[in-house]
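**Student:** structural data only, the sequence is not supplied:
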């Protein structure tokens, strides 16, 4: 396993199931939507996708009347509202996330780059009082290409004032890990789903490779 860099310009985190145990809220929101239509949600093919990805699956399965664009907007709004409602009462940091982000924020700029909508990113960060830790907390905004495109991570690095090639990025999904690799960063994958895509892999943020990592700010 490759050691993490000793000097980095910044660190960027994915959010869902990297910093927060929030992926289950996505699954529960989709499952509820499918039940209302008389179906069974069997999971989205691409973990780490967007609200639009889930809405497209829904429309493909159940059909729609009128313009697809209008129906997409309605379904996306329902999914996002359902996710946000669940996160209001069920949101916990992933093991090791609090300690790692707190420690890193004291020595270098850190950011979030997530395929979640911006409103969900802000809700999660504020819910646990971490808003002052992150110099940037980005979700997918209109006009921005989501992961696996590198745009989110390139923009997060830009807002940190650094080159993404001088950053470490933490990811748990294949979609996100590919985006991070495309951005040129040193990529640490968490869990089994994206193992083998990045430069290093750990089971959790409590792994010794992470807890013993004491990077210096690259100047």
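**Tutor:** Yep, that arrived. All values reported here derive from a predicted model rather than from experimental measurement.
**Student:** use CA for all of it now, contacts and neighbours both
**Tutor:** OK.
**Student:** next up, the contacts around residue 34.
**Tutor:** Listed by CA atoms under 8 Å, 6 or more residues apart in numbering, the contact set of residue 34 reads 40, 41, 58.
**Student:** one more: residue 26?
**Tutor:** By CA under 8 Å, 6+ apart, the contact set of residue 26 is residue 83.
**Student:** does residue 180 lie in a helix or a strand, and which?
**Tutor:** Here residue 180, judged by DSSP states H and E, is contained in helix 174-182.
**Student:** list the helices and strands the helix or strand just after that helix packs on?
**Tutor:** Sequence-wise, the next helix or strand downstream of helix 174-182 (DSSP H and E) is strand 186-190. In terms of contacts (3 or more CA pairs under 8 Å, 6 or more residues apart in numbering; DSSP states H and E), strand 186-190 is packed against strand 167-171, helix 174-182, strand 200-202.
**Student:** now with 10 Å?
**Tutor:** Under the contact criterion of 3 or more CA pairs under 10 Å, 6 or more residues apart in numbering; DSSP states H and E, strand 186-190 touches strand 10-13, strand 167-171, helix 174-182, strand 200-202.
**Student:** right, and those - which one's nearest residue 153?
**Tutor:** helix 174-182 (6.5 Å; CA to CA).
**Student:** buried set for the closest one?
**Tutor:** Within helix 174-182, the residues that qualify as buried are 174, 175, 176, 177, 178, 179, 180, 181, 182, counting by 16 or more other CA atoms under 10 Å.
**Student:** what's the closest of the residues you listed to residue 162?
**Tutor:** Among the buried residues of helix 174-182, and counting by CA to CA, the member closest to residue 162 is residue 180, at 14.7 Å.
**Student:** show me what contacts that closest one?
**Tutor:** Shown in contact with residue 180 (CA atoms under 10 Å, 6 or more residues apart in numbering): 12-14, 113, 147-154, 164-165, 167-171, 174, 186-188, 197-198.
**Student:** just the angle for the helix holding residue 180 relative to strand 167-171, thanks.
**Tutor:** Interaxial angle, helix 174-182 versus strand 167-171 (axes from the mean of the first three to the mean of the last three CA atoms, to 10 degrees): 170 degrees.
**Student:** comparison target below:
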């Protein structure tokens, strides 16, 4: 007997790649504090560089710089820089995602988004990418929707509830270790890592966090095989 399965997606990075805008802002803040870092340097030296939250990234940049400062003020500047970079970015879903989503919709699989983004930011990204027309608004979970952020389980407890499915029957796609841990903590048996930077270090971090499979591109995802395996568990 097939289970009632639902699929929850993280938004930023996993589905809509605006990571470059975030990372350019973070690196500019770091440079202002005397740190000349590449993205690979930052991933290695700043624990929360992938997946955030941004306030922790600001705190870690301060520690790495060895300088005193106010992380909240840095965060305000970081957000301002991010919006400047975002204003000139092309906002679209990652290659291959829409095809995967259409297959899920064709088979009447419940869909949800579990995001660390604020409602305003997530709504903007979904509207610009056209994703708002593809996933029911009632199934979008924002930062403000939950008490505890990832890696706490709250986000994916909420997505499962909104889809009306058992937690164990929820497939989760995430690009960050904190997001993967959140899904695992919520009881998902099928957590898929979707790194933006398909490097050994980022793949390893997702695997350690609990990702069952890791794909560098949505074109690699065989959603039918994933559903079949979950049905067999």
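**Tutor:** Received it, and whenever you're ready, just let me know what you need. Predicted model, so just to flag it, every value in this text is computed and none were measured.
**Student:** TM-score for the pair, please.
**Tutor:** Once superposed, chain against chain, the TM-score is 0.78 (TM-score structural alignment, normalised by the length of structure 1); 206 aligned residues with a CA RMSD of 2.9 Å.
**Student:** those helices in structure 1, which residues are they?
**Tutor:** 23-36, 51-62, 68-89, 97-105, 118-127, 151-160, 174-182, 208-211 (DSSP state H).
**Student:** which helices and strands sit right next to the shortest one?
**Tutor:** In this structure, helix 208-211 of structure 1 makes packing contacts with helix 97-105, strand 200-202, judged by 3+ CA pairs under 10 Å, 6+ apart.
**Student:** and if you look at the second one?
**Tutor:** Packed against helix 51-62 of structure 1, as judged by 3+ CA pairs under 10 Å, 6+ apart, are the following elements: helix 23-36, helix 68-89, strand 110-117.
**Student:** follow-up on the earlier one: distance to residue 64 of structure 1 and neighbour count for the contacts of residue 34 of structure 1 - can I get that in JSON lines?
**Tutor:** Listed next are those as JSON lines, based on distance: CA to CA, whole Å; neighbours: other CA atoms under 10 Å:
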{"residue": "40", "distance to residue 64 of structure 1": "17", "neighbour count": "13"}
{"residue": "41", "distance to residue 64 of structure 1": "17", "neighbour count": "17"}
{"residue": "58", "distance to residue 64 of structure 1": "9", "neighbour count": "20"}
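**Student:** closest one of these to residue 129 of structure 1?
**Tutor:** Residue 129 of structure 1 has its nearest neighbour among these in residue 41, at 32.9 Å by CA to CA.
**Student:** next up, the contacts around that closest one.
**Tutor:** Listed by CA under 10 Å, 6+ apart, the contact partners of residue 41 of structure 1 are 27, 28, 29, 30, 31, 32, 33, 34, 35, 57, 58.
**Student:** give the burial count for residue 156 of structure 2, as a bare number.
**Tutor:** 32 (other CA atoms under 10 Å).
**Student:** same check, this time on residue 207 of structure 1
**Tutor:** 14.
**Student:** same thing with the one 4 residues further on?
**Tutor:** Residue 211 of structure 1 is flanked by 13 other residues according to other CA under 10 Å.
**Student:** who touches it in this structure?
**Tutor:** Taking CA under 10 Å, 6+ apart, we find residue 211 of structure 1 in contact with 96, 99, 100, 103, 205.
**Student:** and if we set it to 8 Å?
**Tutor:** Taking CA under 8 Å, 6+ apart, we find residue 211 of structure 1 in contact with 100, 205.
**Student:** could you do residue 156 of structure 1 as well?
**Tutor:** Residues near residue 156 of structure 1 by CA under 8 Å, 6+ apart: 12, 111, 112, 113, 136, 137, 138.
**Student:** so what does it match up with in structure 2?
**Tutor:** If you follow residue 156 of structure 1 across to structure 2 using TM-score structural alignment, you land on residue 159.
**Student:** same check on residue 124 of structure 1?
**Tutor:** Residue 124 of structure 1 maps onto residue 125 in structure 2, with residues paired by TM-score structural alignment.
**Student:** ok, back up a step: the helices of structure 1: which one's closest to residue 142 of structure 1?
**Tutor:** Proximity to residue 142 of structure 1 (CA to CA) singles out helix 118-127 among the helices of structure 1, at 9.8 Å.
**Student:** buried sites along that closest one?
**Tutor:** Residues of helix 118-127 of structure 1 classed as buried: 118, 120, 121, 122, 124, 125 (neighbour count, 16+ other CA under 10 Å).
**Student:** report the separation between the closest residue to the first one other than its chain neighbours and residue 167 of structure 1.
**Tutor:** Computed as CA to CA, 6 or more residues apart in numbering, the closest residue to residue 118 of structure 1 that is not its neighbour in sequence is residue 139, at 4.0 Å. Here the distance between residue 139 of structure 1 and residue 167 of structure 1 works out to 18 Å (CA to CA, to the nearest Å).
**Student:** do the same with residue 184 of structure 1
**Tutor:** Distance, residue 184 of structure 1 to residue 167 of structure 1, using CA to CA: 8 Å.
**Student:** of the two, which one has the most company?
**Tutor:** Shown here are residue 184 of structure 1 and residue 167; by other CA under 10 Å, residue 167 has more neighbours (25 against 19).
**Student:** residue 183 is in contact with that one, correct?
**Tutor:** No - using CA atoms under 8 Å, residue 167 of structure 1 is not in contact with residue 183; the gap is 9.5 Å.
**Student:** what does residue 176 of structure 2 align to in structure 1?
**Tutor:** The equivalent of residue 176 of structure 2 in structure 1 is residue 173 (alignment by TM-score structural alignment).
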